[in-house]
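>>> below are the sequence and a predicted model; questions follow.
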Amino acid sequence: MTAVATAWKPVDRGVTGVAPVRRLTVLYDTECPLCTFAHNWLAKQRQLVPLEFVPAGSQEALRRYPELDHAATLTDITVIGDGGQLYRDSAAWVVCMWALREYRATAHRMSTPAGLKVAKQVVLGAAKYRETHRDRQAGGGAYRRKDGWTYDRNGGWYYVPPGSGTEPPACDSGCRTAD
């Protein structure tokens, strides 16, 4: 039995020299049920490389990474290494598994060309699940309460800029009285 050699060239991520990864920041959509589940699951695992979770599109994410396309971080998980490495799509999921004690060997298998195809299929399945559930939310996920959008059963969605002092009462049961 002989081994099959393949030509593999590393992907240039713009990092010069050897940049060990000592910490990973995971940007995730807090309003996505699948993303929240993945966040909770990752946070409970034993980590060889610490994972820090920051809500995608938040003020904290904007402050830390001003050059990043923050709209894209809301469509899929984005992971940023402390050396400036940027991982998206299936590579982000693989690097999260690599950071976990129990899944590092699996991550190494998934980082091969054949493994990346499997990882891509898993990510596409997760994206399909996410889109299905996003459409079930009122507003299809386009109107986010934390951005200042409020839903009125009689009038639909309306925008109130956060901190404008015109927020609706804290307890709005939806019952209306005649004015």
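All right, it came through fine. Numbers count the residues shown, from 1 in each chain.

>>> make it CA atoms for all contacts and neighbour counts henceforth
Noted.

>>> for the protein, what spans make up the strands?
Under the criterion DSSP state E, the chain contains strands at 24-28, 51-55, 78-81, 86-88, 149-152, 156-159.

>>> these: which one's closest to residue 110?
Shortest distance between residue 110 and those, using CA to CA, is found for strand 86-88: 14.3 Å.

>>> who touches residue 130 in this structure?
Residue 130 makes contact with 32, 33, 34 under the criterion CA atoms under 8 Å, 6 or more residues apart in numbering.

>>> ok, now how distant is the second one from residue 86?
Spelled out, it's residue 33. Going from residue 33 to residue 86 by CA to CA, to the nearest Å gives 24 Å.

>>> dropping in the other structure now:
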Amino acid sequence: MRRLTVLYDAQCPLCVHVRHWLLRQRALVPMDLVPAGSVEARRRFPALDHAATLEEITVVGDGGQVYRSADAWIVCLWALAEHRAKAHWLASPTGRPLARMTVLAASRWRAATAGPTCDGGTCGAPGRSG
């Protein structure tokens, strides 16, 4: 793999923070960081489920490989010089549960800090109706 495209939610403060962190790291594999659901993302990957990319981090390899959730975080770390060994450990049977728990915790934080939601024509705080 020679290049990765990281699709991140540009409206999510945590996702934007991680994007900036990734940009500051020394990469062994270059990464393009593209807002999920954007015109650019749709142009690059027309067959991808773009609604799903807004729900969880998605990374696409230059050979068409698609990584989601914990696998996406692991491949991002694998691409970084200082974190490749950690990525190998997180991909192992011993580290995989920690990778899953980390992604789940980030997802829960993201849901808890999201702005108002408008499902079914009513708007309210996340997890509340009306």
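It's in. Predicted, not measured: the structure shown is a model, and the values here were computed from it.

>>> next, format the strands of the first structure as JSON lines and append distance to residue 38 of the first structure and mean neighbour count.
JSON lines is the format used below for the strands of the first structure (distance: least, CA to CA, whole Å; neighbours: other CA atoms under 10 Å):
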{"stretch": "strand 24-28", "distance to residue 38 of the first structure": "9", "mean neighbour count": "23"}
{"stretch": "strand 51-55", "distance to residue 38 of the first structure": "11", "mean neighbour count": "18"}
{"stretch": "strand 78-81", "distance to residue 38 of the first structure": "13", "mean neighbour count": "22"}
{"stretch": "strand 86-88", "distance to residue 38 of the first structure": "15", "mean neighbour count": "18"}
{"stretch": "strand 149-152", "distance to residue 38 of the first structure": "26", "mean neighbour count": "15"}
{"stretch": "strand 156-159", "distance to residue 38 of the first structure": "29", "mean neighbour count": "12"}
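
>>> and these as TSV, adding distance to residue 42 of the first structure?
Listed next are the strands of the first structure as TSV, based on distance: least, CA to CA, whole Å:
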stretch	distance to residue 42 of the first structure
strand 24-28	10
strand 51-55	8
strand 78-81	13
strand 86-88	16
strand 149-152	30
strand 156-159	34
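
>>> quick one: contacts for the most centrally placed residue in the second structure?
Nearest residue to the geometric centre of the second structure (CA atoms, centre = their mean): residue 57, 2.0 Å. Under the criterion of CA under 8 Å, 6+ apart, the neighbours of residue 57 of the second structure are 6, 7, 8, 9, 68, 69, 72, 73.

>>> if you set the cut-off to 7 Å instead, what comes out?
Residue 57 of the second structure sits next to 7, 8, 68, 69, 72 when contact means CA atoms under 7 Å, 6 or more residues apart in numbering.

>>> the first structure: which residue goes with residue 89 of the second structure?
Using TM-score structural alignment, the equivalent of residue 89 of the second structure in the first structure is residue 109.

>>> report the separation between the residue nearest to that match when sequence neighbours are not counted and residue 53 of the first structure.
Counting by CA to CA, 6 or more residues apart in numbering, residue 109 of the first structure lies nearest to residue 115, which is 5.8 Å off, once chain neighbours are set aside. Distance from residue 115 of the first structure to residue 53 of the first structure, counting by CA to CA: 26 Å.

>>> now do residue 80 of the first structure
On the measure of CA to CA, residue 80 of the first structure and residue 53 of the first structure end up 10 Å apart.

>>> between those two, which contacts overlap?
25, 26.

>>> map residue 96 of the first structure onto the second structure.
Going residue by residue (TM-score structural alignment), residue 96 of the first structure aligns to residue 76.

>>> if I look at its match, how far off is residue 117 of the second structure?
Counting by CA to CA, the gap from residue 76 of the second structure to residue 117 of the second structure is 30 Å.
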